[in-house]
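J.: coords below, sequence missing:
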């Protein structure tokens, strides 16, 4: 935290217990050697053995000289210290094995000091070693720690604990007006006159115990069994005996995250599931759909991204230091990346972020560094600040799944396809808004590219990104499009009353967005939209399985011309078989073709009979009554090569009919489906 003391104006060490080399070589060099702690152990043991505080009456500088004077003694250091403190008689009666251990720990040369493992091999410690034959379980498992200090501190804060307030109460933090810290006079040599040194800038060794009463009171009624929840049980008797879960139904996510009791139950349950990863991954996914406790968010994200156990080794092998042409741009971007966050804005945060970005560029040679990649990395570094390798592993797993090929040098085709799908999704769910944006020529290219290139991490503050990505990681690569739609839905009233210039101004300084509402609305449209509506040619094949009945072969030029989305034969078959009440199938082939063979439950509106000049569906007669009263049904347009599969769907869109889509490949794609969903009056 202090870079071995270089960032503070006081020594971060206890002088008496510090090894001599710390004063000779320097703290920065010696702290990396564990042998300095062996010296400290020796000094502690010596004080305990003689029941004496060494040099307690001396000043700081005198203590340092005493420690350094030990370098010049010919006798064992422990004996010399005992003589100086008039404790030689006590020294003589000490057990020889104890004196041997202390003398070894107080060896002047660090190379001669033993390691912890070597110390524990001494005869006097053998009685404390468990014998395998007496305790066979010790071979199999380690004691399970109930709570970590990290978890305990988190719950304590939620229950109202505040470290700074407690330190102020005890007088360890004292605030004073800044004017009082200005010296009266500063000489050329740097000497300060007329101002005493502020004690708040000095190291204070006092220990303050934090009060735990409020936390204990908050948890006092929780039954013991709640600390060991069952993950899975097929027994109804056991399930009934298990205490009911803490009920937080209906509470906003922000309230849940600040409720210590709710977070206790969630952390205990999900921590147990994480201990069983990867075998418990399905359970983790099910619980993450409810919510993700902030304390375990980093570990749960890593589990959802399938991070392998070898991630640290993999990161060590990546070149993070060789100078590249992208270094300059990375150095420019990092100081602007979420600088309101204390971790990311720190010097150490900048170093870590730079190493991760350089490692990603080095490992992904086919990609280039695009502005915004730093914002994309920030959430992972924030959650894994003390595990840089895991942050890199999460980023490396995240990009291929959600931003496949977005960082190619020429990514225009990928971005254009993504924006076309976004426009079609808007038209699918909100034709009124889609028509208005189309009329004022306000296309997604003008505002949505930074959204999708950084998955909103460049648009929203970090805490909002964490909540959005909690849901994103449970879905596929189409989910960001639904997030974009949910943002437009929140701004819908203003957009419908705005022209082109007003819309430009609106998105140049995006208004406040309710992120919980955004996440819930995104999930709703995601779950109620057939997957093929948002499927793309440039998706990663590792995360999807295509069949002959899926959409493929659509060029970008064709996609740009189509305002309504295509739906695959697979999704149409699924609707007809499993959810026939949720679909309205409109066959626009001629009457003869329809009478010969058609999809079960479909209606016939021949393309040649459509009055394209009339944009009001209510004036089109009885044939259109089912369209008018369709409710929330998906409207599937089925045609063939003789019909215009762009004009009729666009006509319905202009009539403000929602959820309109076109069967990809036309009627003929349904002929080979087995078992068939077609009705036929003549043999096919």
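T.: Yep, it's here. Because the structure is predicted, anything quoted here is derived from the model rather than measured.

J.: CA atoms for contacts and neighbours, from now on please.
T.: Will do.

J.: Tell me who's in contact with the residue of the chain most remote from its centre.
T.: Here the chain reaches farthest from its C-alpha mean at residue 89, the gap being 62.0 Å by CA atoms, centre = their mean. Applying CA atoms under 8 Å, 6 or more residues apart in numbering to residue 89 gives no contacts.

J.: Kindly report the same for the one 10 residues further on.
T.: Neighbour list for residue 99: residue 78 [criterion: CA under 8 Å, 6+ apart].

J.: Assumed it was part of a strand.
T.: No. Looking at residue 99 with DSSP: H, G, I helix; E, B strand; the rest coil, it is helix, so not inside a strand.

J.: where's it relative to residue 437, distance?
T.: In this view, residue 99 and residue 437 are 85 Å apart by CA to CA, to the nearest Å.

J.: Then residue 175?
T.: Distance of residue 175 to residue 437, given as CA to CA: 55 Å.

J.: Who has more neighbours out of the two?
T.: Taking neighbours as other CA atoms under 10 Å, residue 175 and residue 437 compare with residue 437 leading, 21 against 9.

J.: Find the nearest non-adjacent residue to that one, please.
T.: Computed as CA to CA, 6 or more residues apart in numbering, the closest residue to residue 437 that is not its neighbour in sequence is residue 443, at 6.8 Å.

J.: here's the one I want to compare it with:
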């Protein structure tokens, strides 16, 4: 997005054509409102940036198909020259023509035409450079098919457009729409506009459409349209006095036959601009974040270095991107409809005044005529930034230009720093609506993302606090490690050739979060379909599952999807994925037993297993469960964790429903999950983090998880251990790691296993064997832990883990595995808030012992994988046993 600088924010509004309520599409579903279609097509306009085009910022949808457009705006336009009644100098005419053509050529490269050129849509910035406004109206309305007014001004439309007449999608008498206008349409409009500048007044303004049609047909029979127009308006002498190149330019623009009329690109290279073309350098699009070219390739220091330190009155807000300013304007209380109502652009009427006209059989009509307010009002209202500036008056310059190194902690604090520090402790939904706080976060993330991947670690560090909604898409991509030229890779995938899964994708997309205006739009469906198809085509070994809808769009969406699925859903989409899914659900079941054994026991007793409710959770990473606004907050944290973090989210959801689940049977639980109650997403995130902190990292081991990346590819924060950092990412395989189990063996065990290396790390065993006082991982990354050795007292005395206690299996269970005495009340009651690791030389004894502890509702119970046989090789056992 371009900086705001001397520009303003302008708002304009119009109505889309209403559709009949009793008509359905070929699929039996209600027709998509035209306003939704326009909203979908508008999205591409926000990405088009050029010095000669006014930047589009936002579109909002109101009642009765009303749409409000926000875009870059300037008060000065070519209409101001015409109001003066004086001819513009030939040099200025050539300048305007060349700059308009630059903008038109750039639009044509993106498959668009303006079609609404007029003096009031050719704006001028503070230095007199051209800025084309409302250039996207023709594109977003599907060439005028979705609105009840013509796109363009009759006085400036070429003969071929006038001859086609008007087309409205709501008119049943017209079956086919006329062909859309091409680039040459704008060249004629430019010619009329330049002619007016040359003569100093507007022409063809007071002629009705039928008379103008006759006049244009007459022009078609003439050899020199310029001379005829000049004679018609009594300005022949003025035209003849123009330089030859200006006259030639007018003749080429006002060529009657479109086949002989040049395109903007052809006209730009014409000799008529030979005298001024050398003053302009070709526009180079800025390199985006994820591209092959270096983003700093075209940066240049000014000849006078003092220009960098020039004092502009401390208007720091003007240097921010225009979309940032608009976002902050909304947070500061900006209301588009209120602004338009204050300017009387939006006028409310009593319902009785809006009754439609109806006609009786005898031809007599009643009711209102056509409401003029539903036609296009070309007025643009300037949005005042005073309220926003007043809100940010105490924000100092350091906030707009933060240092990214550690030295920033020694900088003087701003007046509002204490308030911002307090804001961090508030709920996320409040922070996202706080203007000053969001300004601080947006500026910081903007700088960090521009330095990505160099500042990857700091992006992760700041994302732990929160992610500003305005930059969430780019931040997610950075967290997923997206790099390189993603556009070329995406464009190189064949997304057009039919494949067998096309039909399934077509069926699934209209069922995906259609309450969201963008996702429900035809353009949203198209982009969504192409992203999914690109993924299917580029992964021939995998198959498409109907629940795979991850809500990304475009090339960046595909890149994020390609990084997200291997990390969290590795091998989930194999043609035969039953073994992968079953292993995942079994580990999840063990996590429930680990953190909430009482709930686990109840669900197992009534037969309500994860297979019945959790498969959609994990296949879609909870997008099947929550609405989008909750998914955004959930994924902000999910993307910071490793592949086991979804287990903790699932347990956190169950714990919010704990009371209702414990009080109900199988049928009631099925009904409960068929219409899931409201979930407090912030509480869910907070509790899932706590659950993860208490989960030994090897407890969620899966043999079908993604193979580990080299240490250099993982995220690291040096001396800042966190459950987010690489220190707690998936394990690297060693001799002391967990061994894979057969699925049948895994299902037979209630409690998870942990590895020997995990036990050593959690007990902080090193060098001469000794037992340090363990610290809860919520504080330093390592939870309290207790090792329970179930071997005989004789074996225990020969060597054991420092700090462990001995509860012999033979004194607790009989020969057939029956319980003899319960160790909970006598020995383990005081250790309920620790992670209990059961170890033995016989794995069956350890798993049986752990299963009994779970049965009596003892939380955080796990089993040492490999038992004492693996532990003996470490040399960390101690003799004699200390007394507890």
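T.: Arrived safely, thanks for sending. These figures come from a predicted structure and were not determined experimentally.

J.: How close are the two chains, by TM-score?
T.: Here the TM-score for the pair of chains, by TM-score structural alignment, normalised by the length of structure 1, is 0.88; 657 aligned residues with a CA RMSD of 3.2 Å.

J.: if I look at the alignment partner in structure 2 of the residue nearest to residue 437 of structure 1, how far off is residue 668 of structure 2?
T.: Superposed on structure 2 with TM-score structural alignment, residue 443 of structure 1 falls opposite residue 609. In this structure, residue 609 of structure 2 and residue 668 of structure 2 are 14 Å apart, going by CA to CA.

J.: Those two: which is more packed in?
T.: Neighbours were tallied for residue 609 of structure 2 and for residue 668 using other CA under 10 Å; the higher tally belongs to residue 609 (16 against 13).

J.: quick one: the more buried one and residue 602 touch, right?
T.: No. Using CA atoms under 8 Å, residue 609 of structure 2 is not in contact with residue 602, being 10.3 Å away.

J.: The residue nearest the centre of structure 2: which element?
T.: When structure 2 is reduced to its mean C-alpha position, the nearest residue by CA atoms, centre = their mean turns out to be residue 473, at 3.7 Å. Assigned by DSSP states H and E, residue 473 of structure 2 falls within helix 472-479.

J.: Just give me the neighbour total for the aligned residue in structure 2 for residue 340 of structure 1.
T.: With TM-score structural alignment defining the correspondence, residue 340 of structure 1 maps onto residue 515 in structure 2. Number of residues near residue 515 of structure 2 (other CA under 10 Å) recorded here: 11.

J.: Likewise for residue 362 of structure 2?
T.: Neighbourhood size, residue 362 of structure 2 [other CA under 10 Å]: 6.

J.: for residue 606 of structure 2, same thing?
T.: Each residue near residue 606 of structure 2 was counted by other CA under 10 Å, and the total is 13.

J.: can you check the one 10 residues further on too?
T.: Burial of residue 616 of structure 2, expressed as a neighbour count using other CA under 10 Å, amounts to 16.

J.: hang on, isn't it packed against residue 624?
T.: Yes. When contacts are counted by CA under 8 Å, residue 616 of structure 2 is listed as touching residue 624 (6.3 Å).

J.: Name the residues contacting each of the two.
T.: Common contacts of residue 616 of structure 2 and residue 624 (CA under 8 Å, 6+ apart): residue 547.

J.: Matching residue 442 of structure 2 against structure 1, which residue comes up?
T.: Checking TM-score structural alignment: residue 442 of structure 2 goes with residue 267.

J.: who's in contact with stretch 475-485 of structure 2?
T.: By CA under 8 Å, 6+ apart, the residues outside stretch 475-485 of structure 2 that reach it are 290-292, 445, 449, 452-453, 456, 459-460, 467, 556, 559-560, 563-564, 636, 639-640.

J.: Can you flag the buried ones in those residues?
T.: Buried by 16 or more other CA atoms under 10 Å: 290, 445, 449, 452-453, 456, 459-460, 467, 556, 559-560, 563-564, 636, 639-640, out of these.

J.: how far is the helix or strand in which residue 421 of structure 2 is found from where the chain is centred?
T.: Using DSSP H and E, the element containing residue 421 of structure 2 is helix 417-423. In terms of CA atoms, centre = their mean, to the nearest Å, the centre of helix 417-423 of structure 2 is set 27 Å apart from its chain centre.

J.: Okay, buried residues for it please.
T.: 417, 420, 423.

J.: what ranges do the helices span in the stretch 601-750 of structure 2?
T.: Along the stretch 601-750 of structure 2, counting by DSSP state H, counting those that start in this stretch, helices occupy 615-619, 628-638, 645-656, 658-663, 666-674, 681-693, 743-748.
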